[in-house]
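Peer 1: task: produce atomic coordinates for the following.
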Amino acid sequence: MTEELRISDPVAYHSQLVSKGKRADGRTLDEFRNIKLETDAIRTADASSLVKLGNTSIVCGCTTQILPIKNGGEDQDPIKIKIELPPICSNPYGNKTQLSAQLLNKALKDILDDTNCIDKQNLFINDTDSYWSIMVEVICLNHDGSILDAAVIAVIAALKSLKLVEDKSNPSSECRHIKFNCIPVVSTYAMINDRVLCDPNSEEENIAQTTFSVTVDSKTNSNLSINKVGGQPISNNLLTKSIKWSKLRAEKVNSIIEAIKIDLNENKMDTS
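Peer 2: A predicted model of the protein is given here:
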């Protein structure tokens, strides 16, 4: 395998590797990249996180404010999400960056809403006509595949470490945390030569026959959803394997997320 082939014909390069059960970065086909998580990464935010999934890097910041409830609060969503893919992230989408950011934004919001992972009723303040409004901003610092996986971890970690303080000027003011109904963990897969690759990097995503993702609740280890848009069909056997891998990965991610709750001062975690 030469670097010349990798550049001139990436499909042939990766296909030959995959046929031998190998990958360009040295991983096996069913191997996920290491996750590194740091909370309190942005001092000016009310809560924040930095996630590194291999060479993919995501930073997330949360800001809060108390707003009045309107129309009984029926049409008010306490959590707003914005995701950015700036040119600095070296993303593979070229001039389609804005469109891709919009699609990722929707995918991220859908995961939070469809899984009902956050107890939003807990964000309405008792005995008042007000609620906590949380702005979640996600920025991709470097795009090397499986960006949704990393973004979900970053958002959950930031929200998990968020302290809701009604009066920030009063040190003794009541403080609470967000309540979670579940902890969704997304695992992305790519198919190359009818073989499934766990956690594809950007090169593998670009030449894949299809990509899909499996979302698992890491608290109960139950399957929440499977998302696939177009591309080559997936056999039941490969799908079953992917769900199994996703559940094993979710257990590992859950241990990282739960560590935030144990001690918010111990804000650097690493998996190997």
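Peer 1: rest of the way, CA atoms for contacts and neighbours
Peer 2: Noted.
Peer 1: any chance you could map the helices in the protein?
Peer 2: Ranges of helices within the chain are 3-8, 10-19, 97-114, 147-160, 202-207, 236-262, based on DSSP state H.
Peer 1: what lies in contact with the fifth one?
Peer 2: Think helix 202-207. 10-11, 14, 92, 143-146, 190, 192, 211 (C-alpha atoms under 8 Å, 6 or more residues apart in numbering).
Peer 1: make it 7 Å
Peer 2: For helix 202-207, contacts defined as C-alpha atoms under 7 Å, 6 or more residues apart in numbering pick out 11, 144-145, 190.
Peer 1: alongside the first, I'd like the structure of this one:
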Amino acid sequence: MAEVSNKDSFVLDANTFAKLHPKEFYRKFLTNNIRPDGRLLKKFRKTSINLNSIKSAEGSCVLKMGKTSVVCGIKAEVAEPRVDDPRKGYIVPNVELSPICSSLFKPGPPGELAQSISERIDKLFKQCKIIDLDKLCISEKNAVWVLYVDVICISYDGNIFDAALFSIISALKNLKLPEVTFIEEEGKVEASEEKTISLELLSTPLSATYVVFDKKYILADPNEEEENLSSTSLTFIYNEQHKLCGISKLGGIPLSKELIQDCTESAIERTDNLRQLLDSTMKNL
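Peer 2: Predicted coordinates for the structure are as follows:
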């Protein structure tokens, strides 16, 4: 009887198996409490920031979180105050996800994900007193600062909300506005070419996001593939005093109190670590 040659056997290599059966591929790792990229389940990706690298902006941050990279630039413009808030300036956040960062996104108007993140960040600024908007007033009823906060994703590999929020807080930390005076007789603003002022942040809310895989595995800081394979995501936002500023859940799977508590402790540690990174980077400017 002829022997069967090894050449006749059919064996899937790891890459092919991962593409054909991605969930089963992940399960083989997660049952051993490790992820395919080598991280433990609650391990966040390496994060780095570079501040004040965009000289044309009043504040900026280039952030890398694993393979997700974003650039945040803040431009300040003088405008008339809103009628209902004549003594307050305002902030306009915008997140851009274009085909440059991933083939997932199409050219044209902002997609659903970009709009959703922009709206969540705008809501956070309104609910959490991050900046005293009175400090953006130049002259009551006449002139205020408007901060246009633009976040552009240049490489997308999941968890864009955490990346966008941290880049914004970091850019605000190194924001410098020219010292200005409103000249009533001429109805215009005169800016100093030498003197600048910094804005004090009243709060530094930062986020930590998790996804739930197979209803039981909690994965911190999900990459794009993990987001696609998971049914539920959970984001916690904490300030520097460990006060919960917001929590959002996407997906319909009910989560136990024990699971949420486990994420809470991890989220507080993560946001503290990000603040330490920001503080140390600021000291080295």
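Peer 1: let me know which of the helices of structure 1 is tucked in deepest.
Peer 2: Highest mean neighbour count among the helices of structure 1 (mean count of other C-alpha atoms under 10 Å): helix 147-160, with a mean of 25.
Peer 1: and that helix, which stretch of structure 2?
Peer 2: Alignment note (TM-score structural alignment): helix 147-160 of structure 1 is matched to residues 160-173 of structure 2.
Peer 1: just the buried residues of the contacts of helix 202-207 of structure 1.
Peer 2: Applying 16 or more other C-alpha atoms under 10 Å to the contacts of helix 202-207 of structure 1, the neighbour count classes 11, 144-145, 190 as buried.
Peer 1: which of the helices of structure 1 sits closest to S169 of structure 1?
Peer 2: Closest approach to S169 of structure 1 among the helices of structure 1 is made by helix 147-160 (21.4 Å; C-alpha to C-alpha).
Peer 1: what does V151 of structure 2 correspond to in structure 1?
Peer 2: V151 of structure 2 maps onto V138 in structure 1, by TM-score structural alignment.
Peer 1: hmm, its match is touching P86, no?
Peer 2: No: under the criterion of C-alpha atoms under 7 Å, V138 of structure 1 makes no contact with P86, lying 10.9 Å away.
Peer 1: give me the more crowded residue out of the two.
Peer 2: V138 (24 against 16; other C-alpha atoms under 10 Å).
Peer 1: so what's the more buried one up against?
Peer 2: Contacts of V138 of structure 1 by C-alpha under 7 Å, 6+ apart are 58-61, 82-84.
Peer 1: so which of those residues persist in structure 2?
Peer 2: Checked against structure 2 using both residues aligned by TM-score structural alignment, their matches' C-alpha atoms under 7 Å, the contacts of V138 of structure 1 keep these contacts: 58-61, 82-84.
Peer 1: how about TSV for those, with distance to K179 of structure 1 and neighbour count added?
Peer 2: Formatted as TSV, the entries for the kept ones among the contacts of V138 of structure 1 read as follows, by distance: C-alpha to C-alpha, whole Å; neighbours: other C-alpha atoms under 10 Å:
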residue	distance to K179 of structure 1	neighbour count
I58	23	29
V59	22	26
C60	19	30
G61	18	26
K82	21	17
I83	23	23
E84	26	19
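Peer 1: with that, I have no additional questions.
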